[in-house]
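need a 3D model of the sequence below.
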Amino acid sequence: MAMRPVTNITVLECWKRIHFALWRVQKGVMNLNGNLWEDRFDDVVDQLQHGIDISYLNFTIVIYLNKEICQTFYLIFLLEICWAITSSELVSVIRSIMGLDTERVNYSAQYLVDFTRPHLRLREREGHYCYTCHVEEALKYVETHGIETQNIRPLQCKANVQEKSSSARLGYIGNVVKVRGLEAALEVVERHPVATSIPIFEPEYSLIGEKIYRGPTSRLSKYKSMHAGNITGGGVTDDGEKFIWFRSSHGKELGRFGYLKVSVEMMGCCLTRNEHDDFIEHPFPLVSQFVYPEMLSQAEEDGKRRRREEEFRAKKRQKI
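As a prediction, this is how the structure comes out:
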């Protein structure tokens, strides 16, 4: 019998069968209980909404066929500024916790995009001007140069870079600390948030909701990228599995208002070689790359501000 084709479904991409192995490992004591630092942050931002034309976004359609259910999910390829949002938010929150800002000040993620790697900032890719970087590198830039506020430099992906403001009151930090190991990082989280990175596997990441994110648990699992965010708390499930609260930058619709519970007991490995980043072809945890900034004393910060003002005055005299 002749049949008419179904024309309301378009397959954009067929995924190859990539095999992942997962196993659970026991971790030490989890002293965190709850999303401790959530109230110190503003609402979770969506890094996709930073001033670009929506027509430039690419979409991948993932189709599940499960007997009577056919669900279609849209995965937006990530615009690569999670590192800048994570870094600027971490500086804002730790400065507030430590009392260096009497009122909460939002520092500028766009400042970090504009100046951390300016040679990449000038390279246009499909209508946007952002790029990948590491939180550690961004924080080291703040350590040396300070950071402007979001009011002065809002998050907008524009071709032209606004010059640094000579009159802006910058936020400063001290040394950038790279933490070795999860247990040490969780001890720091008892005092303030810590930046980290997790691997994004789809469809698990976008569909996580209130469940615990455990990485590639589906036959359709596909590795997309690493994603930087801040650890804001932790806890233990009823069956004893330990997890951290991870603040994303993919908007409030993801997880629980933009926060995910990520297992710290799952290890994974890609069994299909030469398909992904080299690191996932070796055993990897879901939570890694822990870093945070120490703070300066008020006297040290005032000294940095004076030196910056002197540098601007010297440059101004040279132009005359």
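
contacts, neighbours, all on C-alpha from now
Noted.

residues contacting residue 112?
Listed by CA atoms under 8 Å, 6 or more residues apart in numbering, the contact partners of residue 112 are 84, 88, 138, 141, 147.

need these in JSON lines (columns: distance to residue 310, secondary structure and neighbour count).
Converted to JSON lines, the contacts of residue 112 look like this (distance: CA to CA, whole Å; DSSP: H, G, I helix; E, B strand; the rest coil; neighbours: other CA atoms under 10 Å):
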{"residue": "84", "distance to residue 310": "28", "secondary structure": "helix", "neighbour count": "30"}
{"residue": "88", "distance to residue 310": "25", "secondary structure": "helix", "neighbour count": "26"}
{"residue": "138", "distance to residue 310": "24", "secondary structure": "helix", "neighbour count": "23"}
{"residue": "141", "distance to residue 310": "20", "secondary structure": "helix", "neighbour count": "18"}
{"residue": "147", "distance to residue 310": "17", "secondary structure": "strand", "neighbour count": "25"}
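
any chance of these in JSON lines with distance to residue 66 as columns?
Output for the contacts of residue 112, formatted as JSON lines (distance: CA to CA, whole Å):
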{"residue": "84", "distance to residue 66": "39"}
{"residue": "88", "distance to residue 66": "42"}
{"residue": "138", "distance to residue 66": "44"}
{"residue": "141", "distance to residue 66": "49"}
{"residue": "147", "distance to residue 66": "50"}
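
which of these lies closest to residue 193?
When those are compared for distance to residue 193 (CA to CA), residue 88 wins out at 12.4 Å.

please generate a structure for the following sequence too, so the two can be compared:
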Amino acid sequence: MADFQLDPALPRDRYTVPTISEDFYDYMKSIEKTEPEIMSTLLPILRTKPDSGIQIVNTKFTNYATWRKDQIKRDVRTLDKQYSVLQYDEDHDTVWAVIAAKLFSVVRHRRDRIFTNYSAQYILDFAPLPPGKARRKHQRTCCKPRTVAAGLRYGLKNNLPREQDWKYAGCRDIRKPRGLSLYPMAGDVIQSKDLRIVSTALQKTPVAARLHIFEPDVDRVGNGIYRGPKYFDSKYEGQRDVLLYATEIVNGELVGVVNFPYKKLGELHVSLDVMLVQTPREDDIDEPNEELENPTYLLTNLCFLLQP
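Alright, predicted model coming up:
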């Protein structure tokens, strides 16, 4: 397989390790017991069996190793465009509920009927806080960050109104429903970190995921492919909820198309082949980010509804 090349940017801050041979794997196994510190960093990478050279991206904050691992079925998937339309409040944490409501809407949709959106606002207003979290006085409905899976489980247990009957308002004071029709939600909540389920799931439903965010990379990618950190000033900003609704193959690279409700960027093309991990260096001040301590794809924590 041809060596994988990331977008060239600041070449002085990176180098490429040649594709790893079987002899090198055997050598690493032989020193596993004598050099535990080396192995703790390298072995998780080596276990992925990279399909390309490993590139080291040196930033002013820390280092990252990136490489290509083609483990996902290489299919092109395209869902109905209305399955990916989301409304959201950029200034507040509402995306988890918006995506959960959209997944319910997709599961209930029948091809011969008009598409009906179910209420994300109802989930925002009434889904409980995480266990052990107490609501502060005058806390508004959006001020309770949850997961898409939590929103799905709430809808399955309590049913939901249609969007037209309980309209999206974003962050607001709590209101009590009166004379509201609720519709039964159905499906099995599936959660996984294995991207191999994407191709199968995308035959019927979008897939919620958490995307590793590096800035300014997401700001500068434009119509290109987001592959994580590539600049000297790249900085990890944590994860954001996204909705994956299509896949493409671009020059042999599998790319996911996601609705990216962050900074009003809308659609984002994300590599589904790139893996990365944070690697230590002597001048590191902060502890490694827990989310990047082990090799990971850019999309993780997948969640979708399996149709009943």
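
TM between them?
In this superposition the chains share a TM-score of 0.69, using TM-score structural alignment, normalised by the length of structure 2; 244 aligned residues with a CA RMSD of 2.9 Å.

related to what we said a few turns ago, what's the closest of the contacts of residue 112 of structure 1 to residue 44 of structure 1?
residue 88 (12.8 Å).

quick one: contacts for the equivalent of the closest one over in structure 2?
Residue correspondence to structure 2 (TM-score structural alignment): residue 88 of structure 1 is matched to residue 101. Listed by CA under 8 Å, 6+ apart, the contact partners of residue 101 of structure 2 are 117, 118, 119, 120, 123, 151, 152.

let's go with 10 Å and repeat that
86, 95, 117-123, 148, 151-152, 155, 160, 162-163, 185 (CA atoms under 10 Å, 6 or more residues apart in numbering).

from the residues you listed, list the buried ones, please.
Neighbour-count burial (16 or more other CA atoms under 10 Å) is assigned, among the contacts of residue 101 of structure 2, to 86, 95, 117-123, 148, 151-152, 155, 160, 162-163, 185.

could you look up the SS state of the residue positioned nearest the centre of structure 1?
The centroid of structure 1 falls nearest to residue 228 when counting by CA atoms, centre = their mean (2.7 Å). Assigned by DSSP: H, G, I helix; E, B strand; the rest coil, the conformation of residue 228 of structure 1 is strand.

quick check: closest non-adjacent residue to the aligned residue in structure 2 for it.
Superposed on structure 2 with TM-score structural alignment, residue 228 of structure 1 falls opposite residue 241. Among residues not flanking residue 241 of structure 2 along the chain, residue 210 sits closest, at 4.7 Å (CA to CA, 6 or more residues apart in numbering).

the one you found pairs with which position in structure 1?
Under TM-score structural alignment, residue 210 of structure 2 pairs with residue 197 in structure 1.

what's the burial count for its match?
Here the number of neighbours of residue 197 of structure 1 (other CA atoms under 10 Å) works out to 24.

that one should be in a strand, yeah?
Yes - according to three-state DSSP, residue 197 of structure 1 belongs to a strand.

residue contacts, it?
82-83, 86, 134-135, 226-231, 246, 248, 286-291.

buried only: go through the residues you listed for me.
Of the contacts of residue 197 of structure 1, these count as buried by 16+ other CA under 10 Å: 82-83, 86, 134-135, 227-231, 246, 248, 286-291.

could you list which of those residues belong to helices?
Counted as lying in helices by DSSP state H, out of those, are 82, 83, 86, 135.

so residue 176 of structure 2 is in contact with residue 141, correct?
No - using CA atoms under 10 Å, residue 176 of structure 2 makes no contact with residue 141, being 11.8 Å away.

ok, these two, which is more surrounded?
Between residue 176 of structure 2 and residue 141, counted using other CA under 10 Å, residue 141 has the larger neighbour count: 25 against 7.
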